[in-house]
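**Q** I would like the atomic coordinates for the input below:
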Amino acid sequence: MKTSRVLSRAAAALTLATVAGTAAAHPGHATSLADGLAHPFLGLDHLLAMVAVGLWSARALPAARRWQAPAVFVAAMLAAALAALGGVALPGVEVAIAASVMLCGVLVALGRRMSPNAGLALVALAALAHGLAHGAEAPAGGFAAFAAGFVAATAALHGAGLALAVRAQRLPALAWTVTGAALGAGGLAMLAARL
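**A** Okay, here's the model as predicted:
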């Protein structure tokens, strides 16, 4: 099956699943390494945002810089998780996470039309919301193992997005715009459900 068809079908399926009501992976966390590894796979908010960062990296950044967006995301997410663990709290984190999915969809749709540095700043902004949720819901006693797991799983999802995008590099710009729009629509559906 053509990569463009696979990409379009995956984006449509993710959007439909989101609209159907699968929600956030943040109602509460356990604290083991296994829990951390599983966590990013438990909600579409994580899946969509993490894979989108990988897609955008391969689409918008030169090959030698593709590692930067996943690294920025992971670093900002971990910093925010540690801040939340230390007591930093912001209202509306779940709304911000839904908005981050929309933002990641916009990044994918825009691709190279946005400067890499601006895109990396937006990736970091999206990561902050995810990190705040992780840190706020994990007790200090088991945070290190949990954090190691969610960092590894997040990096794996970024890698999956990168691998998919590298295979799909020759797709027309319209396919990327549609994929980004589908990701953004998934985020918009989540946002509507959380408001």
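
**Q** contacts and neighbour counts: CA atoms only from here.
**A** Fine.

**Q** How much space separates the spatially most central residue of the chain from Pro40?
**A** Residue closest to the mean C-alpha point of the chain, counted by CA atoms, centre = their mean, is Ala49 at 1.9 Å. As defined by CA to CA, to the nearest Å, Ala49 lies at a distance of 10 Å from Pro40.

**Q** One more: Phe143?
**A** Note on Phe143: its distance to Pro40, by CA to CA, is 15 Å.

**Q** Those two: which is more packed in?
**A** Neighbour totals were compared for Phe143 and Pro40, and Pro40 leads with 27 against 22 (other CA atoms under 10 Å).

**Q** Excluding chain neighbours, what is closest to the more buried one?
**A** Spatial nearest neighbour of Pro40, excluding adjacent residues (CA to CA, 6 or more residues apart in numbering): His46 at 5.3 Å.

**Q** and for comparison, fold this next one:
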Amino acid sequence: MKRIFTLAFALLVLPMLASAHSGEPGHGHSLALLDGFLHPFSGADHLAAMLAVGLWSGLAMRRVWLAPLSFAALLLVGALSGWGGNLVEPMVAASVLVLGLLAAFRLQMPAAAAATLVGGFALFHGMAHGAELGAGQALLGMVLATALLHAAGLLIGLQLRRHSPVGSRLLGGGIALLGLGLGVGQVARMVAA
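**A** Okay, here's the model as predicted:
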């Protein structure tokens, strides 16, 4: 359990350490890859969804790599699509809620269905990221960070699968509550507009 908390702490601190030097003179546009890499760490919604994909895969899937691979691939497709629209942020919030619930309850489903569900959510995450990052090296950095976050979630999920069913329920439930809060915030913004 101590390893899980150490990994979670490292994931929270890494972006702060890396971004502490991003404003130094002489770095300029060469930071596109780093900026893209740090981007998924900058928002709780994306960070939680990417960790949740790995977590759920580690807790409930036989082919633990399939859902994370689907997410990373379709995240890139969504980012390159250039489409945005009003559904992007509500779908990002819904993904955090659903992925958290899937992890909390260790729900199993056929690999193709899991990859399709996760891939659908990834399209919306990609659209949100792509609108913020543009194209090029920043997208490569984003996909690399996504893979890292999936791997971290997967390692946590595999540890919790073996040692702590209560821990997986708490972590998945916390992610789901974050998604619920994000969704309520989205609805409130739509009503106010």
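
**Q** what do we get in structure 2 for Arg66 of structure 1?
**A** Using TM-score structural alignment, the partner of Arg66 of structure 1 in structure 2 is Val64.

**Q** from memory that match sits against Ser57, does it?
**A** Yes - here Val64 of structure 2 reaches Ser57: they are 4.9 Å apart, a contact under CA atoms under 8 Å.

**Q** Which neighbours do those two have in common?
**A** Taking CA atoms under 8 Å, 6 or more residues apart in numbering as the criterion, Val64 of structure 2 and Ser57 both touch Leu154.

**Q** What helix or strand is the closest residue to Ala175 of structure 1 other than its chain neighbours located in?
**A** Sequence neighbours aside, Ser4 is the residue nearest to Ala175 of structure 1 in space, at 6.8 Å (criterion: CA to CA, 6+ apart). Here Ser4 of structure 1 sits within helix 3-19, counting by DSSP states H and E.

**Q** Give me the buried positions along that helix.
**A** 4, 7-8, 11-12, 14-16, 18-19 (16 or more other CA atoms under 10 Å).

**Q** Could you do stretch 48-67 of structure 1 as well?
**A** For stretch 48-67 of structure 1, the neighbour count (16+ other CA under 10 Å) marks 48-61, 66-67 as buried.

**Q** between the residues you listed, which is nearest Leu183 of structure 1?
**A** Nearest to Leu183 of structure 1, judged by CA to CA, of the buried residues of stretch 48-67 of structure 1 is Leu48 at 6.7 Å.

**Q** Please name the residues that touch the closest one.
**A** Taking CA under 8 Å, 6+ apart, one finds 14, 101, 183 in contact with Leu48 of structure 1.

**Q** try 10 Å this time
**A** Residues near Leu48 of structure 1 by CA atoms under 10 Å, 6 or more residues apart in numbering: 11, 14-15, 18, 40-41, 98, 100-102, 104-105, 157, 161, 183-184, 186-187.

**Q** what's the counterpart of Cys95 of structure 1 in structure 2?
**A** No, residue 95 of structure 1 isn't Cys; it's Val. Superposed on structure 2 with TM-score structural alignment, Val95 of structure 1 falls opposite Pro90.

**Q** give the contact list for its match.
**A** Counting by CA under 10 Å, 6+ apart, Pro90 of structure 2 touches 124, 179, 182-187, 190.

**Q** make it 8 Å
**A** By CA under 8 Å, 6+ apart, the contact set of Pro90 of structure 2 is 183, 186.

**Q** Is it in a helix, a strand, or coil?
**A** Classification of Pro90 of structure 2 using DSSP: H, G, I helix; E, B strand; the rest coil returns helix.

**Q** Kindly provide the distance from it to Arg189 of structure 2.
**A** Distance, Pro90 of structure 2 to Arg189 of structure 2, using CA to CA: 10 Å.

**Q** Helices of structure 2, residue ranges please.
**A** Ranges of helices within structure 2 are 2-19, 32-38, 44-60, 66-81, 88-104, 111-133, 137-163, 165-192, based on DSSP state H.

**Q** relative orientation of the last one and helix 88-104 in degrees?
**A** I take that to be helix 165-192 of structure 2. If you take axes from the mean of the first three to the mean of the last three CA atoms, to 10 degrees, helix 165-192 of structure 2 sits at 160 degrees to helix 88-104.

**Q** tell me the angle helix 165-192 of structure 2 makes with helix 44-60.
**A** 150 degrees.

**Q** Could you find the closest non-adjacent residue to Ser57 of structure 1?
**A** Excluding the flanking residues, the one nearest Ser57 of structure 1 by CA to CA, 6+ apart is Arg66, at 5.1 Å.

**Q** Tell me how far stretch 81-92 of structure 2 lies from the chain's centre.
**A** In terms of CA atoms, centre = their mean, to the nearest Å, the centre of stretch 81-92 of structure 2 is found 15 Å from the chain centre.
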